[in-house]
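Asker: the amino acid sequence is not available; the structure is as follows:
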């Protein structure tokens, strides 16, 4: 949401559904979004597990992914390439995240000041079958 706002894109709060990163939370959030007067045509989930729950709920409601609804996850867990359709996802640099965390921890242990805030790292969009361009 922050990235969208930084790009000048306004986010309607009704299209933000929160959950606890579980399959069930993804399913429940998807139903909440589908119940809106104008449901979304695309959904970005904060985790692949939630995206799999959203995908399952969309199918239970009779929607075809990606024809009726595009779904994107975040994590690139192994299961995403085997679901139907295979899930488009964002791959995180897990090794680099772990390495950076360890370096920050070592700096703290050595008494160095470690500033708070975010560390931006490159990620990779892996396009699979759960998304399509709008006509």
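Answerer: Arrived safely. Here the structure is a predicted model, which means the values were calculated and not measured.
Asker: CA atoms for contacts and neighbours, from now on please.
Answerer: Fine.
Asker: can you point out the buried residues in the longest strand along the chain?
Answerer: The longest strand of the chain (DSSP state E) is strand 70-75. Neighbour-count burial for strand 70-75, with 16 or more other Cα atoms under 10 Å as criterion, is recorded at 70, 71, 72, 73, 74, 75.
Asker: use this one as the comparison:
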């Protein structure tokens, strides 16, 4: 199984599926810790992206994962209703006792540290370092 992404248009979904991908990750900028939209001015409303991309993928027997934009259970239901085959969750689960991550305390409240996959932390941990263009 080949998974590719992240994209927000039906055209890119079609390109990836026709190039051999089975599952496409959909979403640019909707994650709870994502700063892509603020830093680059690039992004797309998640529900609109899922609607467009699911239609394109399902027409070619592909599948999509809605990646980001869920802050409550209703958002998960909306993603499935818009055609997502799977939904990725980060921020909704990050603060739970069962999740990994460092626990910190500030002002008497406990928090878990977590990060987005384009962050410096993730790049250093999984990609061998931060790209020089950043």
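Answerer: Received the coordinates, thanks. Values in this document were obtained by computation on a predicted structure and should not be read as measured data.
Asker: overlay the chains and give the TM-score.
Answerer: Superposed pair, TM-score by TM-score structural alignment, normalised by the length of the second structure: 0.37. Supporting alignment: 84 aligned residues with a Cα RMSD of 4.6 Å.
Asker: and the buried residues of strand 70-75 of the first structure, which two are furthest apart?
Answerer: 70 and 75 (16.9 Å; Cα to Cα).
Asker: picking up where we left off before, just send the buried residues of strand 70-75 of the first structure back as a markdown table, with distance to residue 52 of the first structure too.
Answerer: Formatted as a markdown table, the buried residues of strand 70-75 of the first structure follow (distance: Cα to Cα, whole Å):
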| residue | distance to residue 52 of the first structure |
| --- | --- |
| 70 | 12 |
| 71 | 9 |
| 72 | 9 |
| 73 | 8 |
| 74 | 11 |
| 75 | 12 |
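Asker: tell me the one of the residues you listed nearest residue 90 of the first structure?
Answerer: Comparing these against residue 90 of the first structure with Cα to Cα places residue 74 closest, at 4.7 Å.
Asker: residue 124 is in contact with that closest one, correct?
Answerer: No - Residue 74 of the first structure is beyond contact range of residue 124, at 10.0 Å (criterion: Cα atoms under 8 Å).
Asker: residue 30 of the first structure: which of the buried residues of strand 70-75 of the first structure is nearest?
Answerer: residue 71 (10.1 Å).
Asker: the closest residue to the closest one other than its chain neighbours: neighbour count?
Answerer: Ranked by Cα to Cα, 6 or more residues apart in numbering and with sequence neighbours excluded, the top spatial neighbour of residue 71 of the first structure is residue 43, at 4.9 Å. Using other Cα atoms under 10 Å, residue 43 of the first structure has 20 other residues around it.
Asker: what does residue 40 of the second structure give?
Answerer: Residue 40 of the second structure has 9 nearby residues by other Cα under 10 Å.
Asker: with residue 102 of the first structure instead?
Answerer: For residue 102 of the first structure, the tally of surrounding residues (other Cα under 10 Å) stands at 12.
Asker: okay, and it sits in which element?
Answerer: Element membership of residue 102 of the first structure, judged by DSSP states H and E, is helix 94-109.
Asker: helices and strands around the helix or strand just after that helix, which ones?
Answerer: Next helix or strand after helix 94-109 of the first structure toward the C-terminus (DSSP H and E): strand 124-126. If you count contacts as 3 or more Cα pairs under 8 Å, 6 or more residues apart in numbering; DSSP states H and E, strand 124-126 of the first structure packs onto strand 88-91.
Asker: from what I can see residue 78 of the second structure touches residue 47, true?
Answerer: Yes - using Cα under 8 Å, residue 78 of the second structure is in contact with residue 47, at 7.4 Å.
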